[in-house]
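Enquirer: One predicted model, sequence on top.
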Amino acid sequence: MGRGDGARRRAAPGRAGTRGLVRLVAAGVALATAAVLPGGAALASGTPGYAFAGDAVPVEGANDPADAVALEPGAVHRSSLSPGGPVHYRVDLDAASTAYVSVTAVPAPGAEVAAADGIRVSLQDAAGGSCSSGSATFGAARSPRPVTALVQREISSGRTRCQDAGTYRLVVERSRTPDAPSDSWDLELTTTTEPPLRKDGATGTPGAWDSSSPEPLSGEPVNRPGGAGFAEAAPLGQGVWRDGLRPGQTLFYAVPLDWGRRLSATAELDGTDGRSGFATNALRLALHDPVRGEADAAARSYAGRRISVALAALPPVDHANRRAGGRTAGAMRVAGRYYLVVHLAAQVAEDFGEGPFTVTLRVRVDGAARSGPDYAGEPVPPGAFEVSAGDGPTAAGAAGSGGGAVMRAVAAGGFATGTALLLVLGVWTVVARRGGGARTTRHG
């Protein structure tokens, strides 16, 4: 969406015309606030919710493992989770492919959560033996946001458990069940399979790489609205990008990384004008791999002055990274769409207002692209571990105004006069920019 509406100049309205114009602006703003976002996420108290995949298949988790419904590889599923106990799903796997199952839990905007709240996920064989487990919590900010846990069944000559074809169990439960609030959380689940290599051990061990963090990119930021979920993550390439972020809101961006390519990223939050206060772990930046596993995350507290948070140094994408020690390096194991996820804690509104606040992403992609490993088959879904020309940002998208989901809500509501748009943009520019810093917390 461009900055101007291209409307022809008209004679200045009289007093009655001015009142009508004010009513028109108010109606447009109300329409933008009430609009429904892609994927069914609605604006609630000014904070956009999560955008689920439009083609997500609804499934119901079973209390009894015998009643579990199968998750189809390559598909996105939508379900729900109450605090009452674990729910079960079924995953049918062959004896050759490595499988990844991600679970994203989404509390309602404004939901009450504690630092230890979150989800626990485990993948088990038919006998109940554990193949993999994962967890995700909301952390010290106690801000409701989408949290994602990943489990996997990896085929390897050095493993004995979970190597057979058959039915596997996916178990999902809340981290804090005894005194958790009674509201249910929505779930988004994905299953991705990776074929084996034609020659076992063909990629060897990870090579040496420069573990120093590159300098963040400089330059003027380009407005780039973020998506409200993995399914509508806005594509990004190397560059400096900007959007507006409200307390409690989460933005999703997708960065295509080919084999041999390396990513570094920082997120900056502008300061406020004349307000004081403190919000713990207010700005959070996370990186998720193409199967949605969290590779790295860091957060920084906010006291009204400009802050910056950066990802840890990451190795180039390499199939051999799965043999590296540590979660972060191990996650950089496949090419594809990596996700930068930015969250502004809901408690920021208590001292600094509802925003939106200007957030700037500085994204660097370096390293020489190379051919990938020799797979003996295709992943599911097809192309999951490939980068195509269409994965980068478009010129039209990069020129779009900030505000992410709010801007898309205006468009969805059909308010085309441009008056409300200019009003909203004017409000956003009130936020002042100052230097400063606060403490950083590294997650994972």
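Expert: Perfect, I can see it now.
Enquirer: CA atoms for contacts and neighbours, from now on please.
Expert: Noted.
Enquirer: and the residue nearest to residue 59 when sequence neighbours are not counted, helix, strand or coil?
Expert: Leaving aside its sequence neighbours, residue 59 sits nearest to residue 79 (Cα to Cα, 6 or more residues apart in numbering; 5.4 Å). Look at residue 79: counting by DSSP: H, G, I helix; E, B strand; the rest coil, its state is strand.
Enquirer: Residue 79 is in contact with residue 60, isn't it?
Expert: Yes. Residue 79 sits in contact with residue 60 when judged by Cα atoms under 8 Å, with a separation of 5.6 Å.
Enquirer: got another, please set it beside the one above:
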Amino acid sequence: MDRSLGALTRLAAALAGLVLAAAGAPAAAADDPGPALAGTPVTGTPTEARAPALATGRYLDRLPARGSLHYRLPRTATGSTFHVAVMFVGSGGSVGEGVRVQVGTTPGDQGCGSGGVFRPTVGEPAPVLFTGLTTWTDVEDHPCAVATELYLSVGEPDEDADAGRPMEILVYEEPPLSAYGLDLLPTPEPVPWTAQRPARRPRDVPAGTTPTNAPVVGDGTYALTLRPGRTRVLAVPLDWDQTLQAQLDTRLPAGVPTPEGIAVDVVSPLLGTSERPFTADRPADWRVPGTDGGRLRTGAQSQVVSYANRNSYDASITTEALAGIHYVLVRWTGTGNAAGPDVPATLTLRTTGVPGDGVPSYTPVDGLIGPQPASRLVDGTLQAPVATAPERAPRTDDDPLLSRRTLVAGGGVAALLLVVLLGRARRHSRNHPHAGAARPLSHHERGGRHRG
């Protein structure tokens, strides 16, 4: 739940975020809007003293120059799970940029979760870098699940040029399950890759440059322009028990830099990996040409959105899936030549599955709302469930209350009809003095899992 102060506050925060992003990011070409960040301004502290409290929402701060920045995560309800992500736009051209993020029950501790990003960005003028973590545990009385407050810290970047650059902090507090019992919710099987035929007339939707400004789309084929060193992002809603396939198709001209650096990734609402690995069984229809150019097809297949896949203990499954807006990132990395040619491409998106046995049941808590497919979870789009009135048992003909109501209703209708008819009779008598009195009328009225 985004605890904002209204539309004006959100607009002011967004404008402030864009100003910070523009101040910290390198200049972009006129036809490329450049990466965008946004959020409610916040200032982390170098020590735990007076560290600001972060509720569910999107925040904007700057990476520390030295040491770590500290924040507090006040817990709304025992058993809730915090999902945290940090995203920034790096300075680029580094052999390895990144930061480390951790959460614990005491300041500076990482016992409740940690994450880090470290990626070479040679040839990328403005790499989009992010990492995330979750505090989830299946031990009901674990300190990370019951502590009234947890502590978040963001470490200094590995690349000195990134110090002081704007960073987004995403926080989502997920309600507790109605009961602990992970065996009650099924662990879904990965969905196999299915080759798609791109539409002959792809939709032209301007792609985002970060998850923050990615447009929300549905199934279909979309036109993209691949540019070396740049990131293109589309957003797709996914519900529980659903999965997403993203297929990229293009034809590369001869002489393009490092075509193997073109990659597609699917990440969850809190920027966690949600992808089926294809290292050993790469789909047969995928093709990556050499520098002599030719047809390219690659893609990504997300894991099924399920409670079991929110934070898997299985090392072969890389996923942090929650229902909500997922992001498809198309990147051309490792080029060493950001001035390479623009290449037209298509991205075909396909969702599968419908919500079923894998939908978790959450404990109702004031101030906490479970994940929803059309929400980014951190920007105020979460909506409180609509309360439904309890169903009443159907009445029967021998119900005394029903019989009394029927008699009253029938009597009222009969009286109304009698008044209308008598009025007509009087008017008729006035208009026709010799007409006889109205004959009495007879009237008959029918009464009528986790998983909890």
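Expert: Yep, that arrived. Remember, predicted model here, so these are calculated numbers, not experimental data.
Enquirer: Please state their TM-score.
Expert: Scored against TM-score structural alignment, normalised by the length of structure 1, the superposed chains reach a TM-score of 0.67; 340 aligned residues with a Cα RMSD of 3.4 Å.
Enquirer: now the helices for the stretch 301-450 of structure 2?
Expert: Ranges of helices in the stretch 301-450 of structure 2, per DSSP state H, counting those that start in this stretch, are 400-431.
Enquirer: the strands in it, which residues?
Expert: 318-319, 324-332, 343-352 (DSSP state E, counting those that start in this stretch).
Enquirer: repeat for the stretch 201-350 of structure 1
Expert: Under DSSP E, counting those that start in this stretch, the stretch 201-350 of structure 1 gives strands at 222-223, 234-235, 239-245, 250-257, 262-269, 279-288, 294-302, 307-310, 336-344.
Enquirer: Could you dump the ones you listed into a markdown table and include mean neighbour count and distance to residue 18 of structure 1?
Expert: Rendered in a markdown table, the data for the strands of the stretch 201-350 of structure 1 read as follows (neighbours: other Cα atoms under 10 Å; distance: least, Cα to Cα, whole Å):
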| stretch | mean neighbour count | distance to residue 18 of structure 1 |
| --- | --- | --- |
| strand 222-223 | 19 | 31 |
| strand 234-235 | 26 | 38 |
| strand 239-245 | 24 | 29 |
| strand 250-257 | 26 | 37 |
| strand 262-269 | 23 | 37 |
| strand 279-288 | 25 | 41 |
| strand 294-302 | 24 | 41 |
| strand 307-310 | 25 | 41 |
| strand 336-344 | 26 | 37 |
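Enquirer: Looking at the ones you listed, which is nearest to residue 134 of structure 1?
Expert: Closest approach to residue 134 of structure 1 among those is made by strand 294-302 (10.3 Å; Cα to Cα).
Enquirer: and that closest one, what other elements does it pack with?
Expert: strand 147-153, strand 279-288, strand 307-310, helix 327-331, strand 440-443 (3 or more Cα pairs under 8 Å, 6 or more residues apart in numbering; DSSP states H and E).
Enquirer: quick one: contacts of that strand?
Expert: 148-150, 278-289, 307-312, 327-332, 348, 437-444 (Cα atoms under 8 Å, 6 or more residues apart in numbering).
Enquirer: swap the cut-off to 7 Å and go again
Expert: Contacts to strand 294-302 of structure 1, defined as Cα atoms under 7 Å, 6 or more residues apart in numbering, come from residues 278-289, 309-312, 327-328, 331, 438-444.
Enquirer: Using TSV, lay out the helices and strands packed on strand 294-302 of structure 1 together with distance to residue 31 of structure 1.
Expert: Output for those, formatted as TSV (distance: least, Cα to Cα, whole Å):
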stretch	distance to residue 31 of structure 1
strand 147-153	30
strand 279-288	29
strand 307-310	33
helix 327-331	42
strand 440-443	38
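Enquirer: Can you give me the neighbour number for the aligned partner of residue 186 of structure 1 in structure 2?
Expert: In structure 2, the residue paired with residue 186 of structure 1 is residue 166, using TM-score structural alignment. Neighbour count of residue 166 of structure 2, defined by other Cα atoms under 10 Å: 28.
Enquirer: And for residue 427 of structure 1?
Expert: The number of residues near residue 427 of structure 1, taken as other Cα under 10 Å, comes to 11.
Enquirer: so which strand or helix has it?
Expert: helix 419-428 (DSSP states H and E).
Enquirer: how about that helix: buried residues?
Expert: 419, 420, 421, 424, 425, 428 (16 or more other Cα atoms under 10 Å).
Enquirer: Just the closest of those residues to residue 114 of structure 1, please.
Expert: Out of these, the member with the shortest distance to residue 114 of structure 1 (by Cα to Cα) is residue 428, at 30.6 Å.
Enquirer: give the contact list for the closest one.
Expert: residue 356.
Enquirer: Assign the nearest residue to residue 419 of structure 1 once chain neighbours are set aside to helix, strand or coil.
Expert: Closest residue to residue 419 of structure 1 apart from its sequence neighbours, by Cα to Cα, 6+ apart: residue 25 at 6.3 Å. The local conformation at residue 25 of structure 1, judged by three-state DSSP, is helix.
Enquirer: Which position in structure 2 pairs with residue 25 of structure 1?
Expert: In structure 2, residue 25 of structure 1 lands on no residue (TM-score structural alignment).
Enquirer: ok, residue 25 of structure 1 to residue 424 of structure 1 distance?
Expert: 10 Å (Cα to Cα, to the nearest Å).
Enquirer: what does residue 342 of structure 1 give?
Expert: In terms of Cα to Cα, residue 342 of structure 1 sits 22 Å off from residue 424 of structure 1.
Enquirer: ok, and the closest non-adjacent residue to the corresponding residue of structure 2 for residue 276 of structure 1?
Expert: Counting by TM-score structural alignment, residue 276 of structure 1 lines up with residue 255 in structure 2. Leaving aside its sequence neighbours, residue 255 of structure 2 sits nearest to residue 291 (Cα to Cα, 6+ apart; 5.2 Å).
Enquirer: Good, wrapping up.
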